[in-house]
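Peer 1: here is my input; please provide its structure:
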Amino acid sequence: MTTPTAPHVPETRSAFRDPAFLRLWAGTTASGLATWALPFVLGLAVLDRSLTPVALGLLLAARTAGFLTAVPISGVVADRCSRRTVVLWSGLAAALALPVIALGLGWSVPVTAAAAAVAGAGQGACRPAFQALTAEVVAEGHRQQANAAMTVAVRVSTLVAPGATALLAVLVDVPVLLLGIGGLWLVAALLPPAGTATAPEAGPRTSFTADFVNGLREARRHPWFLAGLGALTAVIATGYSATGVLLPVISRDRYGGEAVLAAATTAYIVGALLGAVVVARWRPRARGWAALAGLGCYAFAPLSLLVPVHPAVVVGAYVVAGLGIELFNVPWFTAIQREVEPGTLARVSALDFLFSYGLAPLGLALVAPAAELVGAPAVLLTCTLVCALAPAIAALAPTSRTFSRSGVKPAAG
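Peer 2: Here you go, the predicted model:
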C-alpha cells in the first residue's frame, strides 16, 4: 500500500502560502466546475434542439453509471499506486470524452452516451484520489482550512458559473462550451502536484476484491464513519431529492413563477459559502456532534416547503441548510483524512462517495411518484423527519462526538 512520508506543508505555514496546495486547489476547483458544467451545458443543447429531452436523460444516466462504476475501482487503484497518477489519467479520460460528446450531438446518441459514461468515470475516479492526495500534500493541522478553501472555490464557481455560461452561450455554440469543459478537465489532470506517498512495498499482489474488502474492514474500524455515512446518505437520498424535485413545482404553483426557485437555490450556495468560511477556523471540542448538527439543519429546507409561508422564510431556510451542510462536509472530509489508515484512505473515501451520492439518483426517481401517490406534504414531512433524525441517531454511535478513535492504534495497511 502507499505509505505517506512527511506532509508537504510545514505545520507553522499556512496552506495558502504553499505552491503545492495552490496547484491542488486549482486542480480540484477545475474538476468541480467541470462536473457541474456538463449537465448545465447539455441542458442548453436541448434548448437549441441539438439534443432531445430523451437523449439528455440517457446521457445523464450514462454519466451517472460511469461515475458509480469508477468510484470503487479508483479507490482500490489509488491505494495501490500513486494518487497523482490516478488524478492524471482520470482527468485525461474525461477531457478526451468531451470532444466526442461535442461531435456526437445531433449525430449519434449511442456514441455520445458512451462518451458521457467515460466522462462520468473520469469524474468518479478522481474524487477518492483527490481526497487521498489532499492528505499527502497538506499537513494535518491545515487540512480543515484546505478543505474549506476547496469548498469555497466550488461554491463560488456554482454561484457565478450559470450566468457566465449563459452569457457565453450567446457568443459561442454548445460544442465550443463542451470543449471548454474538456479544457477544465485538462487543468484538473495536469496541474495538481505529486504527493508524498512512497511506492508500495514489494509483496504478493492481492485481488481487487480482497483490496476492496480491506477498505470495508478499515471503514468498520471507525463507528463514527459508518454512522455519519448512514446519516449523510439518508439526508441526500431524501432531503436533497425532495427539494430538488418539488421545489421547482412549489415555486411555480404556490408562488407563481421561478423567483422562489432561483432565490432559494442562490440562498443555499450563499449559506454554504458562509459555512465554509466559519468552519475554516472553528474548532469545537465536540466536532463530530457539531458537524452532525449542521447536517441536520438540512431539515429546514423541506420543512419550509411543507405549508405556504412567505418566500423570505423559504430563502432563509435554504441559507441555514447550506450553512449547515458545510459545517458537516469540511470536518467530515478532514476527519476521514486524519483518522483513516493512509494505505486505505482512497478506498474509504470511495465508499463515502459511492453510498452518499450513489443513492441520490434512486431518491430522485422515487420522489415524484411518491408525491403523486401520497401527496407532496406527506413526502416533505417524511423527508424533514429523516433529515432531522438521521444525524441525531448517528450522534449516538461510539466515537461520533469527536469523529475520532483517539488512542486506538491504526491497523496495518
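
Peer 1: going forward, measure contacts between C-alpha atoms and count neighbours the same way
Peer 2: Fine.

Peer 1: what segments of the stretch 251-400 of the chain are helices?
Peer 2: Counting by DSSP state H, counting those that start in this stretch, the segments of the stretch 251-400 of the chain that form helices are 259-279, 287-296, 300-304, 311-339, 345-358, 360-374, 376-394.

Peer 1: could you dump these to JSON lines with distance to residue 132?
Peer 2: Listed next are the helices of the stretch 251-400 of the chain as JSON lines, based on distance: least, CA to CA, whole Å:
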{"stretch": "helix 259-279", "distance to residue 132": "20"}
{"stretch": "helix 287-296", "distance to residue 132": "21"}
{"stretch": "helix 300-304", "distance to residue 132": "32"}
{"stretch": "helix 311-339", "distance to residue 132": "7"}
{"stretch": "helix 345-358", "distance to residue 132": "5"}
{"stretch": "helix 360-374", "distance to residue 132": "23"}
{"stretch": "helix 376-394", "distance to residue 132": "25"}
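
Peer 1: any chance of those helices in CSV, plus mean neighbour count and distance to residue 96?
Peer 2: Formatted as CSV, the helices of the stretch 251-400 of the chain follow (neighbours: other CA atoms under 10 Å; distance: least, CA to CA, whole Å):
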stretch, mean neighbour count, distance to residue 96
helix 259-279, 21, 30
helix 287-296, 24, 36
helix 300-304, 25, 38
helix 311-339, 23, 29
helix 345-358, 25, 23
helix 360-374, 15, 26
helix 376-394, 21, 39
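
Peer 1: following up with a second sequence; could you model it the same way so I can compare the two?
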Amino acid sequence: MLRDAAFLRLWAGTVASGLATWALPFVLGLAVLEGSLTAAGLGLVLAVRTAGFLAAVPVAGVLADRYSRRAVVAWAGGAAALASPVLALGLGGSAAVTAAAAAVVGMGQGACRPAFQALTREVVDEPRRQQANAAMTLAVRVTTLLGPGVAALLATVAGTAVLVVGTGALWLAAALLPPRGAAAPTPPHRRDPFHTEFLDGLREARRHPWFLAGLGALAAVITTGYSATGVLLPEASGRHYGTEAVLAAALTGYTAGALAGALLMARWRPRAQGWTALAGLACYGFAPLSLLAPVHPAAVVAAYVLAGVGVELFNVPWFTAAQREIDPGRLARVSSLDFLLSYGLAPVGLALIAPAADLVGAPAVLAACAAVCFLAPAAAALVPGSRDFSRTPPAPRPRE
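Peer 2: A predicted model of the protein is given here:
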C-alpha cells in the first residue's frame, strides 16, 4: 500500500492529524507541570476543544458531501494550524485567547474526520480499503505508544509553547499532504438548506440497519466501558495493588493489543466480518471486568491487551464497510454521525462514572459497564445485515 504515492500522501496526512490530535492534551499536561497553565485552565481548554469538535463534525459532513473532500481537509487542517500558535501565545497569559484558539483547533479536528473517511474511498479502490484502514490505524497506534516518551524528551530541550506550535506544523502537513480524490462528489444544481442535507444523511444511515445497530453498540461501549476504565483504572491500580505500575502496564498493553489487532486485520478477511467485528468490540468488556476485584496484575494487563485487539477487530472492518456500503455522495454525512455519537457521548460517560461509583460503589458500576459491553454488541449482531456489515447477502463461495 505504501508504494502507492496517492495513498502514501493520504496516509501521511491522516497520521499527521491523528498525532496532532493526540499530542495537544499531553503537551498541555506538561504545561501544567511547567506552571504556564493551571489544572482548571487545562480542563477549560480541553472542554472547549471538544465542543469545537462536536460543533464542526455535522457541518463538515455536509460540506464534504457538497464540495471536494480534499478542499474540506485543507481548510480544516489550515484553520487548526493557524490557531495552534495563537494557543501557544495564550499560555500563561489570556485564558480567553487560549480557549478560543483551542475551540478552533477542535473545529479543525472535527471537520477533518468525516472528510478523511470519504476521501479514503476516493483514493483507495475497494479491494485494498481494509488494508488501507489497517495501515492508518496502525500508524496512529504506533505514535500513541511512542509519543509520550518523544514528547517528554522534546520538552527537555524546548518549552511547551514550542511543542504546541509543533502541533500546528502537524496540522499544516495534514492540510497539504492528502491528494485530490479520483471521484469527488458532483455538486447538485440546487442547494438544499443545511438541515435538509444533514437529515438526508440520517435517512441514508437508516437504510443500513447494520450501521445503526453497530453505531449504537459502539456508543454504548464507549459511554460505559471506555469511560469506566478511564476513570476507575487509576483508582483500582492504587487500591488493589498499591502502585501505579499496573495502570501504566494496562494502558501499554491496550495499545500493544491494538497494534496486534491492526496488523491482523491488514491480512485477515473473516467470512462473517460484521459478527467478527462485533465480537471484537465486546472484548472491551473484559477491561472493566478485570477491575472488579484484586486479581494477579498479569490478568489485568491481559484483559487490556484483549480489549485493544478487539477494538481494531471492530474499527477496521467498520470503516471499510461504511466506505463500501454507504452512498458515496452521502458518506461524509453518515461518517459525521458516527463520530458525533461516539465522541459526543464519551464526555457524558466520563462525567457520570465517578458520581455513580460514589453512589453505588465501584464494583457495581464496573459490573454494569462490563455487562453493557458484552450485551450491546450481541444485540447488534441480531440485526439484519450485521453478519457482513452489508444490506446485500454475500455470494456463496464455490465448492473446492
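
Peer 1: give me the TM-score for these two chains.
Peer 2: In this superposition the chains share a TM-score of 0.97, using TM-score structural alignment, normalised by the length of the second structure; 394 aligned residues with a CA RMSD of 1.0 Å.

Peer 1: among the helices of the stretch 251-400 of the first structure, which is nearest residue 143 of the first structure?
Peer 2: Between residue 143 of the first structure and the helices of the stretch 251-400 of the first structure, the shortest gap by CA to CA is with helix 311-339, which sits at 6.0 Å.

Peer 1: what range does the closest one cover in the second structure?
Peer 2: On the second structure, the counterpart of helix 311-339 of the first structure by TM-score structural alignment is residues 297-325.

Peer 1: before we move on, what about stretch 56-76 of the first structure?
Peer 2: With TM-score structural alignment as the criterion, stretch 56-76 of the first structure aligns to 42-62.

Peer 1: how big's the offset between the matching stretch and the first structure?
Peer 2: Superposing on the first structure and averaging over aligned pairs (mean CA distance after the TM-score superposition for the first structure), stretch 42-62 of the second structure comes out at 0.3 Å.

Peer 1: what residues does that stretch touch?
Peer 2: Stretch 42-62 of the second structure has contacts (CA atoms under 8 Å, 6 or more residues apart in numbering) with 25, 28-29, 32, 72, 98-100, 102-115, 194, 197-198, 332-337, 339-340, 343-344.

Peer 1: go again with 6 Å.
Peer 2: Outside stretch 42-62 of the second structure, the residues that touch it by CA atoms under 6 Å, 6 or more residues apart in numbering are 99, 102-103, 106-107, 110-111, 114, 332-333, 336.

Peer 1: quick one: that stretch to chain centroid distance?
Peer 2: From the chain centre to the centre of stretch 42-62 of the second structure is a distance of 14 Å (CA atoms, centre = their mean, to the nearest Å).

Peer 1: could you do stretch 283-302 of the second structure as well?
Peer 2: 23 Å.

Peer 1: what's the answer for stretch 124-139 of the second structure, then?
Peer 2: Distance, stretch centre to chain centre, for stretch 124-139 of the second structure: 16 Å (CA atoms, centre = their mean).

Peer 1: now for residue 233 of the second structure: what does it line up with in the first structure?
Peer 2: In the first structure, residue 233 of the second structure lands on residue 247 (TM-score structural alignment).

Peer 1: for that match, which non-adjacent residue is spatially closest?
Peer 2: residue 261 (6.4 Å; CA to CA, 6 or more residues apart in numbering).

Peer 1: would you mind finding the match for that neighbour in the second structure?
Peer 2: Aligned by TM-score structural alignment, residue 261 of the first structure pairs with residue 247 of the second structure.

Peer 1: and the gap between that match and residue 32 of the second structure?
Peer 2: 21 Å (CA to CA, to the nearest Å).

Peer 1: could you count how many residues lie near residue 384 of the second structure?
Peer 2: By the criterion of other CA atoms under 10 Å, residue 384 of the second structure has 17 neighbours.

Peer 1: what does it align to in the first structure?
Peer 2: Aligned partner of residue 384 of the second structure by TM-score structural alignment: residue 398.

Peer 1: for the stretch 1-150 of the first structure, which segments count as strands?
Peer 2: Here the stretch 1-150 of the first structure has its strands, by DSSP state E, counting those that start in this stretch, at 3-4.

Peer 1: quick one on the thing from earlier: after superposing, tell me the mean distance of the match of helix 311-339 of the first structure to the first structure.
Peer 2: Superposing on the first structure places stretch 297-325 of the second structure at an average distance of 0.3 Å from its equivalents, by mean CA distance after the TM-score superposition for the first structure.

Peer 1: ok, the equivalent of residue 96 of the second structure over in the first structure to residue 99 of the first structure distance?
Peer 2: Aligned counterpart of residue 96 of the second structure in the first structure: residue 110 (TM-score structural alignment). Going from residue 110 of the first structure to residue 99 of the first structure by CA to CA gives 15 Å.

Peer 1: for these two, indicate the residue with more neighbours.
Peer 2: residue 99 (20 against 13).

Peer 1: what's the match for the more buried one in the second structure?
Peer 2: Using TM-score structural alignment, the partner of residue 99 of the first structure in the second structure is residue 85.
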